[in-house]
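1. pasting the sequence and the predicted coordinates here, then a few questions.
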Amino acid sequence: MTNKNSRRSHDAFFRWLFADENHLRALLKLSAKSNLEIQQFLAAVDPNTFVRIPDTYSNVDETGEADLAFRVNASSGDHALVGVLLEHKSGPDANTLAQMKKYVNSVMNAYAQSHSATQIPTVAILFYNGKVPWDPYKNFPQYPEYFHNLILPFKAAFVNMTQISDDDCLKCEDVATAMGVTAMKYAFNRKKLLAILPKFQKALTQIPYDEAKNLLEKISVYLKEYLGESILKELDMAFVSIGQKYGFVSAGDVFRQRLAAGKAEALAEGISKGLSKGRKEGLSKGLSKGRAEGIRQGLSKGRKEEKLSLAKAFRNKGFPLETIAEVTGLSIDEIKAL
């Protein structure tokens, strides 16, 4: 939840990730494994029909009020619409219920009127990842629990994100949702965060380059707010290198990753493409602008046998011996002996 005087990145992260209907479905399925209210909600609607309500209705933007608003079809099959509000809190907030009541009135009623309906029954789901126990839906000490949903002008559900299991996240096919939930679960627990987050590395390689890079950058900004600048250095170490963490942005990082995977042939192809650009101004001039330095940095941590394997691949591609020697750091005699 963000107010007009705040631009906290944790709210922006939640909105950015779960504004996508696919991520929303994955989040609800993860939550339902340990939350009866969410199980009942998913049984009452058709999860495949989630559509985000446009910002003109929900006032959702980087400094807006409601976190996220959606509509979804009821499972009855008669195309009856249900409103869904997602609210995120990272700490107890006494104004939460008043805020959500306001959202139901301003967001859902406005949407209903624009679609010639009198009202849309609304479910307000609060996601919480704070350090202390809290559930505002149970803060009615003067009433028995039986009356709680009668007091609220909407159906309420509460999800403590720390109760979503690590195993369920690691098995989740939606990598972005799983990593996002994990980051939020352990935003206050550096030790557990560094223990679990690197376990997603293999799954991370299965999604497109740009998506993986963007996801890791967003998670870094989010965690920096809670854990400070030092967490980024620790995450860099956990993910092997800065390049690996941010999408293999430097030549040296590309080579380290590919060598570790034993993909010498793919590496040779990548170098060939890079060198072809340098030939326009001369091979030696192109390399002097950074290609050779990046390659040497990448290979400096490789094992000797990996360098030999790479040199052999280059030689088979027809690269000059002098160029191979400069790129790999091997002597010409060593290259000739291959």
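-> All right, it came through fine. In this text the structure is predicted, and so the values were computed from the model without any measurement.
2. C-alpha from now on. contacts and neighbour counts both.
-> OK.
3. which elements pack onto the longest helix belonging to the chain?
-> Longest helix of the chain, by residue count under DSSP state H: helix 209-227. When contacts are defined as 3 or more C-alpha pairs under 8 Å, 6 or more residues apart in numbering; DSSP states H and E, helix 209-227 packs onto helix 9-18, helix 175-185, helix 230-238.
4. would you turn those helices into a markdown table with distance to Ala311 and mean neighbour count?
-> Below are these laid out as a markdown table (distance: least, C-alpha to C-alpha, whole Å; neighbours: other C-alpha atoms under 10 Å):
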| stretch | distance to Ala311 | mean neighbour count |
| --- | --- | --- |
| helix 9-18 | 43 | 20 |
| helix 175-185 | 36 | 23 |
| helix 230-238 | 28 | 15 |
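5. and the comparison structure, right after this:
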Amino acid sequence: MNTKDHDGLFKTAFKEPKRAASLLKLAAKKNKSLARFLQVVDLKTMRAERTEINRQGHKGSADLTFTLKIKNSNNKAKLFVGLVLEHKSYPDSEVVSQLEHYFYELFRLSRPDCPMVAVIVYNGEIKWNPLKAKLYAKYPEYFHDIGYPFKIEMINVGKEVGDIDFSKLNPYVALTLVAMKYVFNAEKYKPLMDKAMAFFLDPKNKIDDSFDAFGVRGYGSIIKINKFIEASSTCVEAFRQPC
């Protein structure tokens, strides 16, 4: 399995705005800062945006990018905010610099009046909090309060996603969250993944036929679903790879 399949799994599960919104709402139950963000935006207005960047020779792609409208803003105001979801399975000292590239390429250049909120979705085993890092840490303290031109939030899947209630989640979301949350817990992973698989394959759950898992096109929903299941069931190793 490719070491980047965990990114593919994350992108596939949450590229649809409603599924991404469900992740944000679930994490916001324990993440007060994220909850404050959700209080001022209308999740029903989330729209997927392009993710590719090519700035000054720096090519890459954000994991997931959306725009959404500020809550209660009228049609004339058109107050929108950019949202980037970036998945990490290990601490990455370059993540904020990475997000900075996304900010300028995806929003600042084309939408100078549109603020951006970057949400780092972390499911690693190692304790990590990039939000505490100073932009100019090597400089004297005088410079330490200089911040970034965008907001950064972090979802620690292991701590902030509680017990997964399958009945309240989309099958793709439930399966992916089990894989992410318990990938380093061998005792809980197997029984919960079996339960998640059964929920995913339950005929009562309507699987989206248009679901495009890992770029599989034109082969029917069965192949697409099998690709997703294969990635989920083997992601014990995939989610342990740095990304």
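-> Right, received. Where do you want to start? It should be emphasised that the depicted structure is a prediction, and the values quoted were computed from it without experimental measurement.
6. Pro130 of the second structure maps to what in the first structure?
-> In the first structure, the residue paired with Pro130 of the second structure is Pro136, using TM-score structural alignment.
7. what of Met180 of the second structure?
-> Using TM-score structural alignment, the partner of Met180 of the second structure in the first structure is Met184.
8. let me see the contact set for that match.
-> Contacts here follow C-alpha atoms under 8 Å, 6 or more residues apart in numbering; on that basis Met184 of the first structure touches 129, 161.
9. quick check: end-to-end length of stretch 88-106 of the first structure?
-> 18 Å (C-alpha to C-alpha, to the nearest Å).
10. longest helix in the second structure, by residue count?
-> Ranked by number of residues, the top helix in the second structure under DSSP H is helix 186-201.
11. strands of the second structure, start to end?
-> Along the second structure, the segments classed as strands by DSSP state E run 41-48, 52-55, 58-61, 64-70, 80-88, 116-122, 151-156.
12. which of those sits closest to Lys224 of the second structure?
-> Proximity of these to Lys224 of the second structure was assessed by C-alpha to C-alpha; the nearest stretch is strand 64-70, lying at 19.9 Å.
13. and the closest residue to Ser58 of the first structure other than its chain neighbours, how many neighbours does it have?
-> Of all residues not flanking Ser58 of the first structure in the chain, Val107 sits nearest, at 5.1 Å (C-alpha to C-alpha, 6 or more residues apart in numbering). When neighbours are defined as other C-alpha atoms under 10 Å, Val107 of the first structure has 24 of them.
14. how about Ala66 of the first structure?
-> Ala66 of the first structure has 27 neighbours, counted by other C-alpha under 10 Å.
15. just tell me what it corresponds to in the second structure.
-> In the second structure, the residue matched to Ala66 of the first structure (TM-score structural alignment) is Ala62.
16. if I look at the residue lying closest to its match once chain neighbours are set aside, how far off is Tyr122 of the second structure?
-> Of all residues not flanking Ala62 of the second structure in the chain, Thr51 sits nearest, at 5.0 Å (C-alpha to C-alpha, 6+ apart). Going from Thr51 of the second structure to Tyr122 of the second structure by C-alpha to C-alpha gives 19 Å.
17. and those two? which has more neighbours close in?
-> A side-by-side neighbour count of Thr51 of the second structure and Tyr122, using other C-alpha under 10 Å, places Tyr122 first with 23 against 16.
18. and the more buried one, what does it touch?
-> If you count contacts by C-alpha under 8 Å, 6+ apart, Tyr122 of the second structure has them with 87-90, 154-157.
19. export those as TSV, with columns for distance to Cys235 of the second structure and neighbour count.
-> TSV is the format used below for those (distance: C-alpha to C-alpha, whole Å; neighbours: other C-alpha atoms under 10 Å):
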residue	distance to Cys235 of the second structure	neighbour count
His87	14	22
Lys88	14	22
Ser89	12	20
Tyr90	15	18
Met154	22	21
Ile155	19	23
Asn156	18	20
Val157	15	20
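20. pick out whichever of those residues sits closest to Val81 of the second structure.
-> Closest approach to Val81 of the second structure among these (C-alpha to C-alpha): Met154, at 17.1 Å.
21. just tell me what that closest one corresponds to in the first structure.
-> Under the alignment (TM-score structural alignment), Met154 of the second structure pairs with Phe158 of the first structure.
22. isn't its match right up against Tyr137?
-> Yes: if you go by C-alpha atoms under 8 Å, Phe158 of the first structure and Tyr137 touch, sitting 7.5 Å apart.
23. as TSV, the strands of the second structure with distance to Glu187 of the second structure would be great.
-> Shown next, in TSV, are the strands of the second structure (distance: least, C-alpha to C-alpha, whole Å):
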stretch	distance to Glu187 of the second structure
strand 41-48	35
strand 52-55	38
strand 58-61	35
strand 64-70	31
strand 80-88	23
strand 116-122	21
strand 151-156	20
